[in-house]
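**Student:** what follows is a predicted protein model with its sequence.
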Amino acid sequence: MKEQRKLPALRAHIDQLIGKGWVIAGRNPLALRKGRKSWVVNHGMLISEDLAA
């Protein structure tokens, strides 16, 4: 079966983050959260958001 996922390296990195306690906080766009830290996947990039602002 042919691999249909795009950006497998990003997927692997996100899997590692989930293994370290990050949780999926949203799916469209994909958002990850751990404590007060939050990251969003935008155009194939994982972008940090400062929630303290």
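**Tutor:** That came through fine.
**Student:** hey, let's count contacts and neighbours off CA atoms from now on
**Tutor:** Noted.
**Student:** where along this structure do the helices fall?
**Tutor:** Assigned by DSSP state H, the helices in the chain fall at 8-19.
**Student:** find the nearest non-adjacent residue to residue 45, please.
**Tutor:** Distance criterion CA to CA, 6 or more residues apart in numbering; nearest residue to residue 45, sequence neighbours excluded, is residue 10 at 7.9 Å.
**Student:** near that neighbour, how many other residues are there?
**Tutor:** Using other CA atoms under 10 Å, residue 10 has 14 neighbouring residues.
**Student:** want to compare, so here's the second one:
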Amino acid sequence: MQSQEQRQYHAMRAHIAQLLASGWQIIGRQPLQLRHGRKTCQVRHGMLISDSML
């Protein structure tokens, strides 16, 4: 049997990997939350959401 890829939002995963490489940190996982300095954002329903401009 072939294993089937279960992951979704491949572009979002790549974007988050770029954020992590540029210094962002994961501060929560349910939902995924990221922080860089005073900026924070979270991933909800496949979208990266922030209270301010990133």
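**Tutor:** That came in fine, so what should we check first? Here the structure is a predicted model, which means the values were calculated and not measured.
**Student:** list the TM-score for the superposed pair.
**Tutor:** Overlay of the two chains. TM-score (TM-score structural alignment, normalised by the length of the first structure): 0.86; 50 aligned residues with a CA RMSD of 1.0 Å.
**Student:** tell me the counterpart of the residue nearest to residue 45 of the first structure in the second structure.
**Tutor:** Under the alignment (TM-score structural alignment), residue 10 of the first structure maps onto residue 12 of the second structure.
**Student:** doesn't residue 46 make contact with its match?
**Tutor:** Yes. Applying CA atoms under 8 Å as the test, residue 12 of the second structure and residue 46 come out as touching, 7.1 Å apart.
**Student:** I figured residue 48 of the first structure hits residue 36, correct?
**Tutor:** No. If you go by CA under 8 Å, residue 48 of the first structure and residue 36 don't touch, sitting 11.2 Å apart.
**Student:** what about the two, which has more around it?
**Tutor:** Neighbours were tallied for residue 48 of the first structure and for residue 36 using other CA under 10 Å; the higher tally belongs to residue 48 (14 against 9).
**Student:** residues touching that one, list them.
**Tutor:** The contact partners of residue 48 of the first structure, by CA atoms under 8 Å, 6 or more residues apart in numbering, come to 37, 38, 39, 40.
**Student:** mind redoing it with 7 Å?
**Tutor:** Counting by CA atoms under 7 Å, 6 or more residues apart in numbering, residue 48 of the first structure makes contact with 38, 39, 40.
**Student:** what's stretch 19-28 of the first structure in contact with?
**Tutor:** Contacts for stretch 19-28 of the first structure (CA under 7 Å, 6+ apart): 31, 32, 33, 34.
**Student:** with that, I have no additional questions.
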